[in-house]
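>>> Quick one, fold the following:
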Amino acid sequence: MHIFGAGMPHGPFFLFWLIIPTLCVFLVFKLLRERRRPESEPQAMDEARMIQEMYRSLARMEERIEVLESLLQEKERKDG
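Have a look, this model is predicted:
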């Protein structure tokens, strides 16, 4: 026995009920994914801001270390 019956009179009707729910599910997932994007963008901006702040902090720390090294070298020259 054929899936669509004798002569396939129900074929287009069956395909209609197969395609419409599939499209609906696809659209729902797409809309849900679009809604999540604005929430993730601020999070990405916050992460970028944190990384920039860490980079600035490391640059300041490097400057401090260089100053301390130069102070130690000057002290060694005076003592030595």
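
>>> only C-alpha atoms for contact and neighbour calcs from this point on.
Noted.

>>> so where does residue 12 fall, helix or strand?
helix 11-79 (DSSP states H and E).

>>> I'd like the structure of this one too, to check against the first:
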Amino acid sequence: MANTIPQPEPFVIQTSRLILVPSVFAIQNPAHRKLYSQLHGTPEFTEMAFGPDWGIRCWDDKAITFIIHREIDRS
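As a prediction, the model looks like this:
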């Protein structure tokens, strides 16, 4: 019998003002990947999140998918 890691059932946490979706599920949603890309292309967001020297990033969907998968693997 192979060792397999059980996959969690998809879920979200919702409040009156916020919806949290785990990255492992959100990555499957094209709108999430587009928002991720748009945020990292916005100077106000990147300066607040990463500091003034980080700059902006213009990533396509393939790059976003790779980056989010890398973040999931590291967590």
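
>>> Can you pull the TM-score for these?
After superposition, the two chains reach a TM-score of 0.21 (TM-score structural alignment, normalised by the length of the second structure), with 27 aligned residues with a CA RMSD of 3.6 Å.

>>> For the second structure, which helix extends over the most residues?
Using DSSP state H to define each element, the second structure has its longest helix at helix 61-74.

>>> Okay, buried residues for that helix please.
Using 16 or more other CA atoms under 10 Å as the test for burial, helix 61-74 of the second structure gives 64, 65, 68.

>>> do the same with stretch 60-72 of the first structure
By 16+ other CA under 10 Å, stretch 60-72 of the first structure has no buried positions at all.

>>> what's in contact with that stretch?
Applying CA atoms under 8 Å, 6 or more residues apart in numbering, stretch 60-72 of the first structure has no contact partners.

>>> switch to 10 Å and redo it
Residues outside stretch 60-72 of the first structure that contact it (CA atoms under 10 Å, 6 or more residues apart in numbering): 54, 55, 56, 57, 58, 59, 73, 74, 75, 76, 77, 78.

>>> can those residues go into a markdown table with extra columns for neighbour count and distance to residue 32 of the first structure?
Listed next are the contacts of stretch 60-72 of the first structure as a markdown table, based on neighbours: other CA atoms under 10 Å; distance: CA to CA, whole Å:
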| residue | neighbour count | distance to residue 32 of the first structure |
| --- | --- | --- |
| 54 | 12 | 34 |
| 55 | 12 | 35 |
| 56 | 12 | 37 |
| 57 | 12 | 38 |
| 58 | 12 | 39 |
| 59 | 12 | 41 |
| 73 | 12 | 62 |
| 74 | 12 | 64 |
| 75 | 11 | 65 |
| 76 | 10 | 66 |
| 77 | 9 | 68 |
| 78 | 8 | 70 |
